[in-house]
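Undergrad: sequence? don't have it. structure:
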């Protein structure tokens, strides 16, 4: 039996746009992957339906203990507060940089590309995101287009980005392909 692909979902302790966590998570599981929830610390994280608190989720591994070789790909869920907090975590930035250096795929939706900007990995890449990030992405050397999903393959590294929860169908489809699960 082939080894199952392990997909790390990086989130802050709160402010996660819940559907941008749960929908890709369910698609990874259904495709035979093993999703793992990574956050700044153990315990639970708080999902939100936009600004309304929703469910909580148990963290599998704190960022500080995450080792690149433990995961085959990353999913970066959005949520304004989530994305703003996670990009300030040095270990989250390290995880992204290690995945890019290893050529492992990353899928980021909504405000999550802020972490990619912070990790300085968007230069020369084509992305989409929630529209308010367009200037940040361009200032970091990336290109931005208002698309349902953008797949950028450069130097052996695949980046999948989408704008909002409305784009989850396309995001999940392209992320699973990039991860080798679709």
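TA: Okay, I see it. The structure presented is a predicted model; accordingly, all values stated were derived computationally and were not measured.
Undergrad: For the rest of this, base every contact and every neighbour count on C-alpha atoms.
TA: Fine.
Undergrad: Report the contact partners of the residue nearest the centre of the chain.
TA: The residue lying closest to the centre of the chain (Cα atoms, centre = their mean) is residue 76, at 1.4 Å. Taking Cα atoms under 8 Å, 6 or more residues apart in numbering, we find residue 76 in contact with 9, 10, 11, 106, 107, 108, 109, 112, 113.
Undergrad: Keep only those of these that are in strands.
TA: Within the contacts of residue 76, residues falling in strands by DSSP state E are 9, 10, 106, 107, 108, 109.
Undergrad: can you pick the most crowded of those?
TA: Neighbour counts for these (other Cα atoms under 10 Å) peak at residue 10, which has 31 neighbours.
Undergrad: what residues are up against the nearest residue to that one once chain neighbours are set aside?
TA: Once flanking residues are discounted, residue 10 sits nearest to residue 38: 5.0 Å by Cα to Cα, 6 or more residues apart in numbering. By Cα under 8 Å, 6+ apart, the contact list for residue 38 reads 8, 9, 10, 11, 59, 60, 61, 62, 63, 66.
Undergrad: try this one next to it:
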């Protein structure tokens, strides 16, 4: 008889991989929980990195308060080398707070410097702009970020998911199925030489 537990562990594409989820107050709840569940289902270990020290309260479509989620690590103590990749959920308040923090920007830049996969959805590419990592890259985002991204030197396209050398981006919660599939695929592939600062 086959041991299905062992079989699942050996076939799960993210087994042994720890994945950072970067979020703070105001994160769009489904953009945190859906990719988190996808990483877990693929055998990975998600970890919530935040500006907060205890919990993060999510939002539902920037209007309604959602659930609170426990923080695993404050961003000032987080190191990119401890993770296989980075997932950045959206939410207007979340992205606006993150992009103004120097520890956040250094943490994000380190994933690019180490050629590790990064996935950002909705408003999260705002933080990528401030980290200085979008110039010359093709990506998508929530539609209102289109001009900001173009001004930062990116090529913006209107597609449900865009992958550019380890950088995965999507527009909104409606794209989560495609986003989740690609972020798991990119995390499983590992480092991408084209992913750099």
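TA: Perfect, I can see it now. What you are looking at is a predicted structure, and each value in this text was computed from that prediction instead of being measured.
Undergrad: on that earlier part again, out of the contacts of residue 38 of the first structure, the closest to residue 21 of the first structure would be?
TA: When these are compared for distance to residue 21 of the first structure (Cα to Cα), residue 9 wins out at 7.6 Å.
Undergrad: Which position in the second structure pairs with the closest one?
TA: Applying TM-score structural alignment, one finds that residue 9 of the first structure aligns to residue 21 in the second structure.
Undergrad: Check residue 149 of the first structure too.
TA: For residue 149 of the first structure, the aligned position in the second structure is residue 161, judged by TM-score structural alignment.
Undergrad: What is the aligned counterpart of the residue nearest to residue 10 of the first structure in the second structure?
TA: Using TM-score structural alignment as the criterion, the counterpart of residue 38 of the first structure in the second structure is residue 49.
Undergrad: Just to be sure, its match is in a strand?
TA: Yes: using DSSP: H, G, I helix; E, B strand; the rest coil, the secondary structure at residue 49 of the second structure is a strand.
Undergrad: any idea how far it is from residue 127 of the second structure?
TA: Using Cα to Cα, to the nearest Å, one obtains 15 Å as the distance from residue 49 of the second structure to residue 127 of the second structure.
Undergrad: isn't residue 147 of the first structure right up against residue 160?
TA: No: using Cα atoms under 8 Å, residue 147 of the first structure is not in contact with residue 160, being 11.4 Å away.
Undergrad: Nearest spatial neighbour of residue 130 of the second structure, chain-adjacent residues omitted?
TA: Sequence neighbours aside, residue 99 is the residue nearest to residue 130 of the second structure in space, at 5.9 Å (criterion: Cα to Cα, 6+ apart).
Undergrad: wait, what's in contact with the aligned partner of the one you found in the first structure?
TA: The pairwise alignment with the first structure assigns residue 99 of the second structure to residue 87, based on TM-score structural alignment. With contacts defined as Cα under 8 Å, 6+ apart, residue 87 of the first structure is in contact with 93, 114, 115, 118.
Undergrad: Residue in the second structure paired with the last one?
TA: If I follow you right, that is residue 118 of the first structure. Using TM-score structural alignment to pair residues, one finds that residue 118 of the first structure aligns to residue 130 in the second structure.
Undergrad: do residue 25 of the first structure as well
TA: Using TM-score structural alignment, the equivalent of residue 25 of the first structure in the second structure is residue 36.
Undergrad: host element of its match?
TA: helix 29-41 (DSSP states H and E).
Undergrad: What helices and strands are in contact with that helix?
TA: Packing partners of helix 29-41 of the second structure (3 or more Cα pairs under 8 Å, 6 or more residues apart in numbering; DSSP states H and E): strand 18-22, strand 45-50, strand 55-60, helix 176-189.
Undergrad: what about the helix or strand just after the third one, how far off from the first structure?
TA: Downstream of strand 55-60 of the second structure, the first helix or strand assigned by DSSP H and E is strand 64-70. Per the superposition on the first structure, strand 64-70 of the second structure and its aligned residues are separated by 0.3 Å on average (mean Cα distance after the TM-score superposition for the first structure).
Undergrad: How far off centre is strand 64-70 of the second structure?
TA: Distance, stretch centre to chain centre, for strand 64-70 of the second structure: 18 Å (Cα atoms, centre = their mean, to the nearest Å).
Undergrad: Just tell me the aligned range of whichever helix or strand comes after it in the first structure.
TA: For strand 64-70 of the second structure, the following helix or strand on the C-terminal side (DSSP H and E) is strand 73-74. Under TM-score structural alignment, the counterpart of strand 73-74 of the second structure in the first structure spans residues 61-62.
Undergrad: what's the matching stretch in contact with?
TA: Contacting residues not belonging to stretch 61-62 of the first structure are listed as 36, 37, 38, 39, 40, 41, 42 [Cα under 8 Å, 6+ apart].
Undergrad: how big's the offset between that stretch and the second structure?
TA: Once fitted to the second structure, stretch 61-62 of the first structure is off its aligned match by 0.2 Å on average (mean Cα distance after the TM-score superposition for the first structure).
Undergrad: ok, back up a step: distance of the match of residue 149 of the first structure relative to residue 103 of the second structure?
TA: Going from residue 161 of the second structure to residue 103 of the second structure by Cα to Cα gives 28 Å.
Undergrad: Neighbour count: those two, which is higher?
TA: With neighbours defined as other Cα under 10 Å, residue 161 of the second structure and residue 103 compare such that residue 161 has more, 24 against 17.
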